[in-house]
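Asks: model this:
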Amino acid sequence: MTHSPVHSAGNSPIKTALQAGKTYAWCACGRSMKQPFCDGSHQGTGIDPVIFTAEVEGDVWLCLCKKANTAPTCDGSHKK
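Replies: All right, here's what the predicted structure looks like:
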């Protein structure tokens, strides 16, 4: 399996409503057409989505630049 570079899906985070207790797959490769979530486009890249379960109900800012050290949430890395 070859490792492909990560693609930025945007230059700012996206406000996303999450349901408490629901499991999500955040796109880590930047190729998904369903940003910020995975649609399987990472297949063959060696980059896997970040699987997480929302702990609380409500809006969060999810990373689109794919550089956040706090993925899947934004940490401001897109400003650097």
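Asks: alpha carbons only for contacts and neighbour counts from here, please
Replies: Noted.
Asks: Only the buried residues of stretch 18-25, if you could.
Replies: Leu18, Tyr24, Ala25 (16 or more other C-alpha atoms under 10 Å).
Asks: please give me the structure for this one as well, since I'd like to look at both together:
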Amino acid sequence: MSNPIIADNKPKKVTLEKDKKYMFCACGRSNNQPFCDGSHAGTGFSPKSFVAKEDGHAFLCQCKHTDDAPYCDGTHSQFDKDQVGTEGPG
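Replies: The predicted structure is shown next:
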């Protein structure tokens, strides 16, 4: 698997707690999107750990192609519904 699975073509709004560590799913296989559930085992992908800088809402990437992981940067707009659940382009 060279490219991550596109888990969704829109970001997920989540509530984060300041100074709490989170594990962001980078492979797109997690059933707990956008967070890691260990489904990356054997894929060559690793989750991205991050610490929330403040309490509140954040929009986390689910297309897995953002340049600002774990945060959405709008890259998902290039993917349509038919591409969800598939490996995206390189």
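Asks: if we can go back for a sec, in a markdown table: the buried residues of stretch 18-25 of the first structure, plus secondary structure and distance to Gln43 of the first structure.
Replies: Converted to a markdown table, these look like this (DSSP: H, G, I helix; E, B strand; the rest coil; distance: C-alpha to C-alpha, whole Å):
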| residue | secondary structure | distance to Gln43 of the first structure |
| --- | --- | --- |
| Leu18 | strand | 25 |
| Tyr24 | strand | 17 |
| Ala25 | strand | 14 |
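Asks: ok, of those residues, which one's closest to Val50 of the first structure?
Replies: Ala25 (5.5 Å; C-alpha to C-alpha).
Asks: From Lys79 of the first structure, how far off is that closest one?
Replies: Ala25 of the first structure sits 24 Å away from Lys79 of the first structure, going by C-alpha to C-alpha, to the nearest Å.
Asks: What is the nearest of the buried residues of stretch 18-25 of the first structure to Ser8 of the first structure?
Replies: Using C-alpha to C-alpha, Ala25 comes nearest to Ser8 of the first structure of those, at 16.7 Å.
Asks: what do we get in the second structure for that closest one?
Replies: Aligning on TM-score structural alignment places Ala25 of the first structure opposite Met23 in the second structure.
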